[in-house]
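**Student:** predicted coordinates and the sequence they were generated for:
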Amino acid sequence: MTTIPFDNSYVRLPDRFFVRRAPTPVAGPRLIRLNRALAANLGMDPDWLAGPAGVGMLAGNSVPEGAEPIATAYAGHQFGNFVPQLGDGRAVLLGEVVDRDGCRCDIQLKGAGPTPFSRRGDGRAALGPVLREYLVSEAMAALGIPTTRALAAVATGELVVRETRLPGAVLARVAASHIRVGTFQYFAARGDAEAVRTLADHVLARHYPEASFAEHPYGALLDGVVARQADLVAAWLLVGFVHGVMNTDNMSVAGETIDYGPCAFLDTYDPRTSFSSIDAHGRYAYGQQPGIALWNLTRLAEALLPLLAEDEEAAVAAAEAALAGFGPRFEKAYHDGLAHKLGLSADRDGTVALADDLLARMAKNQADFTLTFRRLCDAA
């Protein structure tokens, strides 16, 4: 059997961070798509993964040597309402590998069966959402936008019951990590200051090692997450991407786009566009995404308060200073990107006003977002 070079770190954290749970086997695994280039970069043999043993592993029918499958614990604000326990209800984290670029990556099976966090769900995924996440996450990667990646999509040979019976599938997902704002909230809500510190130290070492050497490492950690999220949301807006469910459990502290549930790219440019049938009030509409990102980051700052300073007033001041950096960072990234799309210098007087005027005219005339910029290229 081909070995996968697992090098697991999250499973070394205290037991209350996760539950050990192997994936549930499926009846008839069949490979739909394998991301061969990604597999090779992860140190995996694409030919083996495409064979019977590899497909069985990708479907959850076998646990490879070195894997230590777990379901992770987290909480989250869902449409503004706090849920103290969510967790991986249909995903199993097999383990971590270090890719050829030296980056640590999680290998997770989404749709791998029930876990203690399933909340009476079946733990499975339908084929349609699996294919959507595969396509959209790989499109985002090709556009240069930080994102989780799709390693493989595997049909299960079973049906899942939603509004109707649908073919089931498993997505093998790759991420810098699956640690979310909601992971910090989970422990903060329980008053578990030791776990918050342990998690922060893990995130510092894994995602923000340079912040470990700062005078105030946890403040530097918050600064780092704020900066990455500001850049990420600016990148979303620049390609017309709408994340339909920006709950705090769907915000990665690594700064990657994660959890492609309801989502889409704009056709007609309208900042009010949303892509979730349950988002009746447009909380996560295209134009609301920067504000929601800051709202989510504020929840992270609240969880980190005990680490920012011993004095509560000083901790709040440190959190507010970090959060204040979001707006300027986002505006610069967004307007620099708009200038680039227009082929203009971001520092040139009038560029921002020109770009804003164009967007206003696009909204008024119901212009297609992507095609407008493509046709400007043709005209030029």
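**Tutor:** Structure's in. What do you need?
**Student:** CA only for contacts and neighbour counts going forward, please
**Tutor:** Will do.
**Student:** do you know how far Ala126 is from Ser9?
**Tutor:** Separation of Ala126 from Ser9 (C-alpha to C-alpha, to the nearest Å): 30 Å.
**Student:** would you map the helices across the chain?
**Tutor:** Taking DSSP state H, the helices of the chain run over residues 36-41, 46-50, 52-59, 127-142, 181-189, 193-207, 217-239, 289-308, 312-324, 326-342, 351-364, 369-379.
**Student:** right, so of these, which gets closest to Pro271?
**Tutor:** Nearest to Pro271 among these is helix 351-364 (7.9 Å), distances taken as C-alpha to C-alpha.
**Student:** and the closest one, what other elements does it pack with?
**Tutor:** helix 326-342 (3 or more C-alpha pairs under 8 Å, 6 or more residues apart in numbering; DSSP states H and E).
**Student:** for the helix it packs on, the distance to its chain's centre please.
**Tutor:** 21 Å (C-alpha atoms, centre = their mean, to the nearest Å).
**Student:** list the buried residues for that helix?
**Tutor:** 326-327, 329-330, 333-339, 341-342 (16 or more other C-alpha atoms under 10 Å).
**Student:** what sits up against stretch 254-267?
**Tutor:** 129, 132-133, 136-137, 145-148, 175-177, 179, 207, 225, 228-229, 232, 239-245, 250-252, 273, 275-276, 367-370 (C-alpha atoms under 8 Å, 6 or more residues apart in numbering).
**Student:** which strand is the longest one in the protein?
**Tutor:** The residue-count maximum for a strand in the chain (DSSP state E) belongs to strand 149-161.
**Student:** report the angle between that strand and helix 52-59.
**Tutor:** Put simply, strand 149-161 runs at 80 degrees to helix 52-59, going by axes from the mean of the first three to the mean of the last three C-alpha atoms, to 10 degrees.
**Student:** okay, pairing it with this:
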Amino acid sequence: MTLTIPFDNSYATLPAGFYTRLDPTPVKAPALVAFNRPLADELGIDTRDTDEADLTAIFSGNAVPEGAAPLAQLYAGHQFGGFSPQLGDGRAILLGEVIDRHGKRRDIQLKGSGPTPYSRMGDGRAWLGPVLREYVVSEAMHALGIPTTRALAAVTTGEPVFREEGGLPGAVLTRVAASHIRVGTFQVFLARRDLASLRRLFDYTRARHYPETETPAQLLRAVIARQARLIAAWEGVGFIHGVMNTDNTALSGETIDYGPCAFMDRFHPDTVFSSIDAHGRYAYSNQRNVIVWNLAQFATCLVPLHDDQDAAVEEMTRDIHAMPDLIARERRAAFGCKIGLAEAAPEDQPLIDELLALMTEGQADFTNTFRALADGDARDQVTDRAAFDAWAARWQARLETEEDPTATMRAANPWVIPRNHRIEQMIEAAVAGDLAPFERLMDALATPYEAQPAYADLTRPPTPSEVVQRTFCGT
């Protein structure tokens, strides 16, 4: 085997109670679907003398590379508000970590790599559709400049995976993350009253992600700041995560777990796509509330680590209560840029809100409307032209103080996004053996802020027959 991954594993040095060591389960007839060579180079993985057979063997789980320390991580989590005291990697194996070319520690994880002790009677596998969805959407999010896990490889297994739809082609995704430490990783040790492990996890997390912090309260504030920016960034591109459980809230501040996720076409703040979100808990506009709730659970985990717990509760409660205002400021900054304001002030908020209300009423396409602001033809995107004209007059007056509002808007408003109907069409083609739509999507989404006439069809909203009403997690 010629592929060398420069592993430098640290999570595996934590006590055995943090994980279960095991190898991926081999598959029957793996075949490489995609390999992200630029990301591999960024990770310090030299693939120049590596053939496809080696890549396929490693990223299917059929061969464990030298230096790896395969393990399934333990965590708990609130799922749709209900607490599960033990979850864990039910279909994922952390191969190990590398220090990338920028000096940052990154996890390399196989997702869909077979059962683990945390599979809860599941098969530990993934099918091709969700694997390609996560590959496309995570790489699109990276190109959009939003903190996210990345996709290194996708491999089919040559084995069927059985879901409600019957037998589907199995696949494995190789995911790269700043880490896989979640709110739920802390919750499992709090639930067990294992304060020694909780302290060890705090020390590890602080050293890995927030070395500038010293106390648990300082760590909480640092996580709050990153998550506030992340949620505002999601809203700025019309992204709906779909399953914001505490076990899907990464303390690194990255977007993680692209299950029933989606980008909005027609704008409405109450939009929900996830098939399992019956009550809209994770609707577009509720994501900013849910993240506050999730970090309140994280704060609860940190309280026992303080000598003066009453003082800690008071301090952290204050920080949690301040979080909605912080998110509002981050959101105002994001949407201010979307309408050409390099630094939006509080008095600019009504201008933003009025446009969103016009878009809601007129069922305007989220991405195309904001992009059209920069191109001068946004009026065509809304139904109430008179109301838009009145808004536009106030908007243009405000832009007179801006240096280059068009450049600000084009840098904040993507020209193309991974639309739901295009993803579904791509998956359908891939299942039939045609990877051309997948490759075309990847090419277009690599530079989402640039107008690319050759991909103009990918900017078109869905026709009524193409509308995707529900998305699924794929487990």
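**Tutor:** It's in. As the structure is a prediction and not an experimental result, all values here were calculated from the model.
**Student:** so which of Ala126 and Ser9 of structure 1 has more stuff around it?
**Tutor:** Neighbour comparison, Ala126 of structure 1 and Ser9: the larger count goes to Ala126, with 22 against 14 (by other C-alpha atoms under 10 Å).
**Student:** roughly how far apart are that one and Gly111 of structure 1?
**Tutor:** Counting by C-alpha to C-alpha - Ala126 of structure 1 and Gly111 of structure 1 are separated by 8 Å.
**Student:** identify the contacts common to those two.
**Tutor:** Residues touching both Ala126 of structure 1 and Gly111 (C-alpha under 8 Å, 6+ apart): Ala169.
**Student:** for Asp378 of structure 1, state which of the buried residues of helix 326-342 of structure 1 is nearest.
**Tutor:** Of all the buried residues of helix 326-342 of structure 1, the one with the least separation from Asp378 of structure 1 (C-alpha to C-alpha) is Leu342, at 12.1 Å.
**Student:** what does the closest one correspond to in structure 2?
**Tutor:** Using TM-score structural alignment, the partner of Leu342 of structure 1 in structure 2 is Ile339.
**Student:** show me what contacts that match?
**Tutor:** Contacts of Ile339 of structure 2 (C-alpha under 8 Å, 6+ apart): 352, 370, 373, 405, 409.
**Student:** most surrounded residue in those residues?
**Tutor:** Tallying neighbours with other C-alpha under 10 Å puts Phe370 at the head of the contacts of Ile339 of structure 2, with 27 neighbours.
**Student:** map it onto structure 1.
**Tutor:** So Phe370 of structure 2 corresponds to Phe373, using TM-score structural alignment.
**Student:** repeat for His421 of structure 2
**Tutor:** Match for His421 of structure 2 (TM-score structural alignment): no aligned residue.
**Student:** His421 of structure 2: neighbour count?
**Tutor:** Based on other C-alpha under 10 Å, the number of other residues close to His421 of structure 2 is 20.
**Student:** swap in Glu52 of structure 2?
**Tutor:** The burial count for Glu52 of structure 2: 11, using other C-alpha under 10 Å.
**Student:** might one say that it is in contact with Val33?
**Tutor:** No - Glu52 of structure 2 is beyond contact range of Val33, at 10.3 Å (criterion: C-alpha atoms under 8 Å).
**Student:** state the distance from the spatially most central residue of structure 2 to Ala178 of structure 2.
**Tutor:** In structure 2, the residue lying closest to the centroid (C-alpha atoms, centre = their mean) is Thr255, at 2.6 Å. Distance, Thr255 of structure 2 to Ala178 of structure 2, using C-alpha to C-alpha: 10 Å.
**Student:** what's the overlap in contacts for these two?
**Tutor:** Residues touching both Thr255 of structure 2 and Ala178 by C-alpha under 8 Å, 6+ apart: Thr149.
**Student:** and Tyr134 of structure 1, how close does it get to Leu266 of structure 1?
**Tutor:** With C-alpha to C-alpha as the criterion, Tyr134 of structure 1 and Leu266 of structure 1 are 19 Å apart.
**Student:** neighbour count: these two, which is higher?
**Tutor:** Taking other C-alpha under 10 Å, Tyr134 of structure 1 and Leu266 do not tie; Tyr134 has more neighbours (23 against 20).
**Student:** and the more buried one, how close does it get to Asp259 of structure 1?
**Tutor:** The gap separating Tyr134 of structure 1 from Asp259 of structure 1 is 11 Å, by C-alpha to C-alpha.
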